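*Asks:* One predicted model, sequence on top.
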Amino acid sequence: MNAKDGVITAEQQMAQAHLEMNLEVIARFLHDDYVVVQPGGRLETKADVLHAYQHEIREWYTAEVDQVDVRLYGETAVVIGRWRATGQNNGVHFDYAARFLSVWVWSDDRWQNVAYQATEINQS
């Protein structure tokens, strides 16, 4: 598998891990230096994200990544794509689509996500 395909596979496996709420897989894909920029500019670390998933009542009906463009810079990959998901979070239904930018690095013999930011978009 070439590097671009490896990154795309990692993105797809992350989406599947969200659908299954498999925190072990999510934790494995998130680098220890991971940071996500949340709406409004709030920053969350890997520990913050995993803690939130452990303490929220979340059910995913769908979770998928598509429209993926991967740009490689040595052992770093910048990914631009679309994330779509539906489900319930603490009893509140969500139907969400976003354009995202994520940064992956090749570390410990696997691709790991080090940074993520998404902007909500229309479903079309």
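*Replies:* It's in. Residues are numbered from 1 along each chain as shown.
*Asks:* C-alpha from now on. contacts and neighbour counts both.
*Replies:* Will do.
*Asks:* and the residue nearest in space to the middle of the chain, what is it in contact with?
*Replies:* When the chain is reduced to its mean C-alpha position, the closest residue under C-alpha atoms, centre = their mean turns out to be Met14, at 6.0 Å. Neighbour list for Met14: 25-26, 29 [criterion: C-alpha atoms under 8 Å, 6 or more residues apart in numbering].
*Asks:* doesn't it fall inside a helix?
*Replies:* Yes - looking at Met14 with DSSP: H, G, I helix; E, B strand; the rest coil, it is inside a helix.
*Asks:* re the thing from before, so how do I select the buried members of the contacts of Met14 in ChimeraX?
*Replies:* Here is the ChimeraX selection string for the buried members of the contacts of Met14, based on 16 or more other C-alpha atoms under 10 Å:
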select :26,29
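*Asks:* Second structure for comparison follows:
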Amino acid sequence: MNSALSTFKVLTLGMLATVVATEAFSQEPKLSQKPKGATVEASKEEIESTIRILSGEWSKAMLQRDETILERIWATDFVYVEPSGRRFNKAEGIADMKKSTEKLTSAAASSIDVRVYGGGTVAVDIGDYKQVGQDKNGKPFDRLSRFTNVWILKDQQWQCVSGHASNVPPKP
């Protein structure tokens, strides 16, 4: 009887250890151990924050004419539709930015709303983009547009695959 009780205790402890070990090893790492906004496991809030940061970097790229930022954040198959209806791809957009004769004094994205889909692999941001500067003739401008961009997680990096902007008419 003692032997049967000892065997039962050993089996029970063994099963308990197996259950505990299985639970411990199957749990995902803590959120703080995950790259923020760079993996499917990132929280919705982290992804939203990352997309807002990338929208800010996009504005910075336009202001400083920094093609390295656009090379990183625009996907290879990127396509954009301007308020005029003109479409351009990544190479065309970068070339247009480099040859532009406009002088921007400020460029900023604001009021950005981000929605996350696809289990954290797709994000859509909608916001306002304001540019202030001078056109090629030195005439000042102050433009406001509303944009929608689609971002996907590619190789642990968020990249914009498409976007569209519409002009917001000046207030009377």
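*Replies:* All right, it came through fine. Only a predicted model underlies this, so the values are computations on that prediction, with no experimental measurement involved.
*Asks:* just to revisit the earlier point, any idea which of the contacts of Met14 of structure 1 is closest to Gly74 of structure 1?
*Replies:* Ranked by distance to Gly74 of structure 1 (C-alpha to C-alpha), the contacts of Met14 of structure 1 are led by Phe29 at 18.8 Å.
*Asks:* so how far is Ala15 of structure 1 from the closest one?
*Replies:* Shown here: Phe29 of structure 1 relative to Ala15 of structure 1, a distance of 11 Å by C-alpha to C-alpha, to the nearest Å.
*Asks:* same deal with Asn89 of structure 1?
*Replies:* Remark: distance between Asn89 of structure 1 and Ala15 of structure 1 (C-alpha to C-alpha) = 16 Å.
*Asks:* which of those two has more neighbours?
*Replies:* Between Asn89 of structure 1 and Ala15, Ala15 has the larger neighbour count (other C-alpha atoms under 10 Å), namely 20 against 14.
*Asks:* List the buried residues in stretch 144-160 of structure 2.
*Replies:* Judged by neighbour count (16+ other C-alpha under 10 Å), stretch 144-160 of structure 2 contains these buried residues: 144-153, 158-160.
*Asks:* what about the equivalent of Cys160 of structure 2 over in structure 1, distance to Asn89 of structure 1?
*Replies:* Under the alignment (TM-score structural alignment), Cys160 of structure 2 pairs with Asn113 in structure 1. In this structure, Asn113 of structure 1 lies at 23 Å from Asn89 of structure 1, with C-alpha to C-alpha as the measure.
*Asks:* Counting neighbours, what do you get for Ile112 of structure 2?
*Replies:* Neighbouring residues of Ile112 of structure 2 were enumerated by other C-alpha under 10 Å; the total is 20.
*Asks:* actually Val92 of structure 1, not the one I typed
*Replies:* With neighbours defined by other C-alpha under 10 Å, the count for Val92 of structure 1 comes to 9.
*Asks:* ok, now Tyr34 of structure 1?
*Replies:* Residues near Tyr34 of structure 1, counting by other C-alpha under 10 Å, number 19.
*Asks:* Which residue is the nearest non-sequential neighbour of it?
*Replies:* Once its chain neighbours are removed from consideration, Tyr34 of structure 1 has its nearest residue in Val114; the separation is 4.1 Å (C-alpha to C-alpha, 6 or more residues apart in numbering).
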